[in-house]
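Enquirer: sequence? don't have it. structure:
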């Protein structure tokens, strides 16, 4: 827990202005430049060798940062400026060139390090493929072994495929955590499942371990915001902290061409944005990740990367709204 594998980000922006920042690239500071504890720490986990399908998701942390220049800190819809929040970029976890298990261990150790040294700070991991989630949650559990962790998963897939067959791949993180007793299946809620993308043996595993499966059809019928609110309330009553994992393949393929496993029938970008605004406001959400976005599959206008940054900004707006509520 005293070890981390963080290196400066591949891409970062200079802080040229001493005025109040107006854009994200001047707002986010390097972690070593902030004297007090930040409100949120970002870190990248640039690995995609553990992806079942061919993926360049390891490129996303860098492209995520490059896109910051196109985003202001002011959210017109909510009439709120995010600039007062302290957001720190801790850089990226150094990946081994060929050793996937060693890379995963480094993500776990780095996650543990950040949670130990910044216990009251939100953490946000930018993947990387979905295998990184299991590493991060195990790292958190190392630091707070007495606490229970709930998972709110936004995903088209259950991600409970057998690591004995596939290794610790991106289709296995939830099963890794359940089989390893890091979390309990009953403390996992997956919202976004739909269609023909989860084989029956995976559904059987989920039912056996009491994973709460909320199909996108069910969530839309009830109302996505209401579904999210009830899910967060349910987890909050049972666990000590909530980890949110956003697999960008939850988006419809027309909204996310830069996601290797995106499918027809998924969420719209607006639906995801509304959900994340709600999630950011909940006090028990302590950790979040965004995974499985491959910039190399985007078009020249980088629509999926832009959607990914917008999604993160919506979560940050939720965090700012939460700050407002607690200060009044």
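Expert: Received the coordinates, thanks. In this text, all values refer to a predicted model and were calculated from it rather than measured experimentally.
Enquirer: C-alpha only now, for contacts and for neighbours.
Expert: Noted.
Enquirer: what about the strands in the chain?
Expert: With DSSP state E as the criterion, the chain has strands at 6-7, 29-30, 40-45, 74-75, 80-81, 87-93, 122-127, 149-154, 188-193, 212-215, 241-247, 285-291.
Enquirer: want to try JSON lines for those strands, with mean neighbour count and distance to residue 116 as columns?
Expert: Shown next, in JSON lines, are the strands of the chain (neighbours: other C-alpha atoms under 10 Å; distance: least, C-alpha to C-alpha, whole Å):
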{"stretch": "strand 6-7", "mean neighbour count": "16", "distance to residue 116": "15"}
{"stretch": "strand 29-30", "mean neighbour count": "20", "distance to residue 116": "19"}
{"stretch": "strand 40-45", "mean neighbour count": "26", "distance to residue 116": "13"}
{"stretch": "strand 74-75", "mean neighbour count": "16", "distance to residue 116": "31"}
{"stretch": "strand 80-81", "mean neighbour count": "15", "distance to residue 116": "29"}
{"stretch": "strand 87-93", "mean neighbour count": "23", "distance to residue 116": "14"}
{"stretch": "strand 122-127", "mean neighbour count": "24", "distance to residue 116": "11"}
{"stretch": "strand 149-154", "mean neighbour count": "26", "distance to residue 116": "16"}
{"stretch": "strand 188-193", "mean neighbour count": "25", "distance to residue 116": "24"}
{"stretch": "strand 212-215", "mean neighbour count": "18", "distance to residue 116": "30"}
{"stretch": "strand 241-247", "mean neighbour count": "23", "distance to residue 116": "15"}
{"stretch": "strand 285-291", "mean neighbour count": "25", "distance to residue 116": "13"}
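Enquirer: before we go on, here's another structure to hold up against the first:
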């Protein structure tokens, strides 16, 4: 453990910021939380893509992108890892984390910027976080930020036409998690993995924003409380489970096989063909959006991780991934 703390430059309204803060808290890594404001915002320019959170390491260097940072911290600190020790579970946790980061963010973005009620409150709250005073400045910034974010909804697929899919898949995910948390708190044992922290990050926003907060407390009240506990798991003492992961992993993989991986594959095909947009049928309705190169890279990273697994690990995971519809997409031979 180093005496010099990590500095997390983030925001309460950023799911990836809260994901990384929760990881650091669980791992008991010395850190300070710094709310981004006009005085420190320049530090975002120290990374290639100025998106948050930005973390300054004890050596003075700046980093961002939550998944690479989590794996980098695993290499730097042996205590209380969040990547499961078993190679198969490590791969599954990576897949579930990726799904949270790339599909779960659609829940957050849709509910935050779709309805007038949420647009108004959250733009003003996020502006207050930034300035912490000065009503005129807060309201001016909130109005501009709201307009910007609403204008970006189509980029991430959060359109009125796609709303039925987003809302249907949230209800399915909430039901999966609600069954799980009433039995046991974690996916791969008695301690959390990077997958739980990724889902915590995205869903942490849904229990703050007004409309999804009402919904989540109605359909998944124990999941809401679980999310609150995930915010600081520094007191959790546990271990990885030998053998079969929790039943929730099977359910989440079925979610991936039905929704997330078909979405990634359709996007990747569009990117490869140079097509500006794509569409496919998903549970809840028809989905269409612009193609996105980053998410094509996500699918390629998952396929590379699968291909890199030892043959015996692939053999043990194969039936599970086949049963849940994930295997063809990971092997690159989906129809």
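Expert: Done, it's in. For clarity, every value in this text was computed on a predicted model and none was experimentally measured.
Enquirer: Please work out the TM-score for the two chains.
Expert: Superposed pair, TM-score by TM-score structural alignment, normalised by the length of the first structure: 0.31. Supporting alignment: 166 aligned residues with a C-alpha RMSD of 6.2 Å.
Enquirer: could I get the strands of the first structure as JSON lines with distance to residue 308 of the first structure?
Expert: As requested, these are exported to JSON lines (distance: least, C-alpha to C-alpha, whole Å):
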{"stretch": "strand 6-7", "distance to residue 308 of the first structure": "22"}
{"stretch": "strand 29-30", "distance to residue 308 of the first structure": "20"}
{"stretch": "strand 40-45", "distance to residue 308 of the first structure": "14"}
{"stretch": "strand 74-75", "distance to residue 308 of the first structure": "16"}
{"stretch": "strand 80-81", "distance to residue 308 of the first structure": "19"}
{"stretch": "strand 87-93", "distance to residue 308 of the first structure": "17"}
{"stretch": "strand 122-127", "distance to residue 308 of the first structure": "10"}
{"stretch": "strand 149-154", "distance to residue 308 of the first structure": "14"}
{"stretch": "strand 188-193", "distance to residue 308 of the first structure": "17"}
{"stretch": "strand 212-215", "distance to residue 308 of the first structure": "22"}
{"stretch": "strand 241-247", "distance to residue 308 of the first structure": "10"}
{"stretch": "strand 285-291", "distance to residue 308 of the first structure": "8"}
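Enquirer: Number of residues surrounding residue 303 of the first structure?
Expert: Neighbourhood size, residue 303 of the first structure [other C-alpha atoms under 10 Å]: 15.
Enquirer: Same check on residue 227 of the second structure?
Expert: 20.
Enquirer: Excluding chain neighbours, what is closest to residue 318 of the second structure?
Expert: Nearest residue to residue 318 of the second structure, sequence neighbours excluded (C-alpha to C-alpha, 6 or more residues apart in numbering): residue 327, at 7.0 Å.
Enquirer: Residue 321 is in contact with that neighbour, correct?
Expert: Yes. In this structure residue 327 of the second structure lies within contact range of residue 321 using C-alpha atoms under 8 Å: 5.0 Å.
Enquirer: Helices of the first structure, residue ranges please.
Expert: 24-27, 60-66, 100-117, 131-143, 163-166, 173-179, 200-208, 216-222, 224-236, 269-279, 303-327 (DSSP state H).
Enquirer: want to try CSV for those helices, with distance to residue 189 of the first structure as columns?
Expert: Shown next, in CSV, are the helices of the first structure (distance: least, C-alpha to C-alpha, whole Å):
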stretch, distance to residue 189 of the first structure
helix 24-27, 31
helix 60-66, 26
helix 100-117, 22
helix 131-143, 15
helix 163-166, 21
helix 173-179, 11
helix 200-208, 10
helix 216-222, 12
helix 224-236, 7
helix 269-279, 13
helix 303-327, 18
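Enquirer: Now do the same contact list for residue 204 of the first structure.
Expert: By C-alpha atoms under 8 Å, 6 or more residues apart in numbering, the contact list for residue 204 of the first structure is empty.
Enquirer: Could you list every helix and strand in contact with the helix or strand residue 266 of the second structure falls within?
Expert: Here residue 266 of the second structure, judged by DSSP states H and E, is contained in helix 261-273. Here helix 261-273 of the second structure touches strand 277-282, helix 293-307, helix 327-331, going by 3 or more C-alpha pairs under 8 Å, 6 or more residues apart in numbering; DSSP states H and E.
Enquirer: hey, which of the ones you listed is tucked in deepest?
Expert: helix 327-331 (a mean of 18; mean count of other C-alpha atoms under 10 Å).
Enquirer: what's it packed up against?
Expert: Judged by 3+ C-alpha pairs under 8 Å, 6+ apart, helix 327-331 of the second structure is in contact with helix 261-273, helix 293-307, helix 311-323.
Enquirer: And the contacts of the longest one?
Expert: This means helix 293-307 of the second structure. With C-alpha under 8 Å, 6+ apart, helix 293-307 of the second structure has contacts from 91, 95, 98, 102, 261, 264-265, 267-268, 271, 314, 329-332.
Enquirer: re the thing from before, out of the helices of the first structure, deepest packed?
Expert: Buried most deeply of the helices of the first structure, by mean count of other C-alpha under 10 Å, is helix 131-143, with a mean of 25.
Enquirer: by contact count, what packs against it?
Expert: Using 3+ C-alpha pairs under 8 Å, 6+ apart, helix 131-143 of the first structure is in contact with helix 100-117, helix 173-179.
Enquirer: Could you export the ones you listed as a markdown table, including distance to residue 165 of the first structure?
Expert: As requested, those are exported to a markdown table (distance: least, C-alpha to C-alpha, whole Å):
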| stretch | distance to residue 165 of the first structure |
| --- | --- |
| helix 100-117 | 15 |
| helix 173-179 | 12 |
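Enquirer: Could you measure from residue 227 of the second structure over to residue 200 of the second structure?
Expert: Counting by C-alpha to C-alpha, to the nearest Å, the gap from residue 227 of the second structure to residue 200 of the second structure is 6 Å.
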